[in-house]
Every structure is written in structure tokens, then in C-alpha cells.
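Trainee: My questions concern the predicted model and sequence given below.
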Amino acid sequence: MDRETRLRRLAFRAWHRGTREADYMIGGFFDRYGKTWSDEELDWFETLIEEQDVDIMAWAIGKQPVPEQFEGPQMQAFQKLDFINIPR
């Protein structure tokens, strides 16, 4: 699949998680960084979003230890939570 199709597919999956909180956290992270990611970084994100939302959110806010496969610069950026924009 070409890059643009992959990005659109990942954006949809990132923003359609099932809860508003997960949508803002995971979708906001993808919107902020996704277009600049390498194929390897997109692979990381694609694997991440296969996990349960409660786990992903717990890793982001430090309530659970991050599994080794997700540790690194992308998770560190995710844990900053500075990309969340909640409309009022």
C-alpha cells in the first residue's frame, strides 16, 4: 500500500477507538507526529494501536510500565501528552 493510503488508514484507526478520551490521546498523537514518521515509526504505531486502549492510555500517563517493545523516543513523545487539543 502506498504511504498516503497507509497514513489515511492509520489516521482513521487512531481517531476511531471507541471512547472520546482514547480518540483524543491516540488520534491527537498521530495527527501531531504521524506525517513525519519513517516507515519503521509507522510500523511501531501500527503495532501500538493493536493494543487495548486502557493499556495504551495507562502507559502514556505512567500508571503501568511500558512494555519493552514500545519503549523509546516515540513512547517518550507520546507520554508528554502535549499534543492533545480538546475543543470546547
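Mentor: Sure, I can see it. Quantities reported herein were computed from a predicted structural model and do not represent experimental measurements. Numbers count the residues shown, from 1 in each chain.

Trainee: alpha carbons only for contacts and neighbour counts from here, please
Mentor: Will do.

Trainee: Tell me where the protein has helices.
Mentor: 3-15, 20-22, 28-33, 39-48, 53-61, 73-80 (DSSP state H).

Trainee: Just say which of those is most tucked in.
Mentor: Highest mean neighbour count of these: helix 28-33, a mean of 19 (counted as mean count of other Cα atoms under 10 Å).

Trainee: can you redo the helices of the chain as TSV with distance to residue 67?
Mentor: Formatted as TSV, these follow (distance: least, Cα to Cα, whole Å):
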stretch	distance to residue 67
helix 3-15	20
helix 20-22	19
helix 28-33	19
helix 39-48	10
helix 53-61	9
helix 73-80	10
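
Trainee: before we go on, here's another structure to hold up against the first:
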Amino acid sequence: MTETRDTKIKRLRMRSMRRGIKEMDLILSAYADAHLAGFSDDALVLYDRLLSENDHDLYAWVGGQCAVPGDYLDLVTHIASTAEGVVKP
């Protein structure tokens, strides 16, 4: 059975707010609420893949402590630009 676009967005929003660490809950749930509806289908697939990554890695990427893998660079840069104050003092 193929997942509809609306169902996929709802699933991704839920996965964005049910993370392993609270900081990523806050960052990704706010990001998902603000941006997922405007994503292309390909961007939704990439975001879905990103959510499979380890939360500590994601937090380090968003916070600029570690290099971001090339596939995710633009997406993580966009997420980081919306997370000011959450990942940095």
C-alpha cells in the first residue's frame, strides 16, 4: 500500500517530535510544523532518511559541531537556520 502525501507528512511530524533527545524534539517538531507541507516529494523522502539518523549526530550537525554528510548538507543548514537559540546560547 502506498502512503499518501498527507499521511507521510503526518508521520514525519510525529517522528520529528518523538526523538531520542529533547533538544531534537524541539528543533525538529518546530521545523516540521513550519516547513514539511511546502516540501516536494523528493524533499520529504530526504527528510524521512534524515530522521533515521542518530539524534546525537543530528544535534552535532545542526549545532555545527561536526561536518554534515553531503546528502543532508542543504537540509541540515536550513534546519539549523531555524533553530537559533535552541542549539546555540
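Mentor: That came in fine, so what should we check first? Computed from a predicted structure; not experimentally measured.

Trainee: quick one, what contacts the residue nearest in space to the middle of the first structure?
Mentor: Residue closest to the average C-alpha location in the first structure (Cα atoms, centre = their mean): residue 26, at 4.0 Å. By Cα atoms under 8 Å, 6 or more residues apart in numbering, residue 26 of the first structure lies in contact with 14-15.

Trainee: And the aligned residue in the second structure for it, how close does it get to residue 65 of the second structure?
Mentor: The pairwise alignment with the second structure assigns residue 26 of the first structure to residue 28, based on TM-score structural alignment. In this structure, residue 28 of the second structure lies at 18 Å from residue 65 of the second structure, with Cα to Cα, to the nearest Å as the measure.

Trainee: Residue 29 of the first structure contacts residue 78, doesn't it?
Mentor: Yes. Applying Cα atoms under 8 Å, one finds residue 29 of the first structure in contact with residue 78, separated by 6.5 Å.

Trainee: Distance check, the residue mapped onto residue 7 of the first structure from the second structure against residue 17 of the second structure.
Mentor: Matched by TM-score structural alignment, residue 7 of the first structure corresponds to residue 9 in the second structure. Applying Cα to Cα, the value for residue 9 of the second structure to residue 17 of the second structure is 13 Å.
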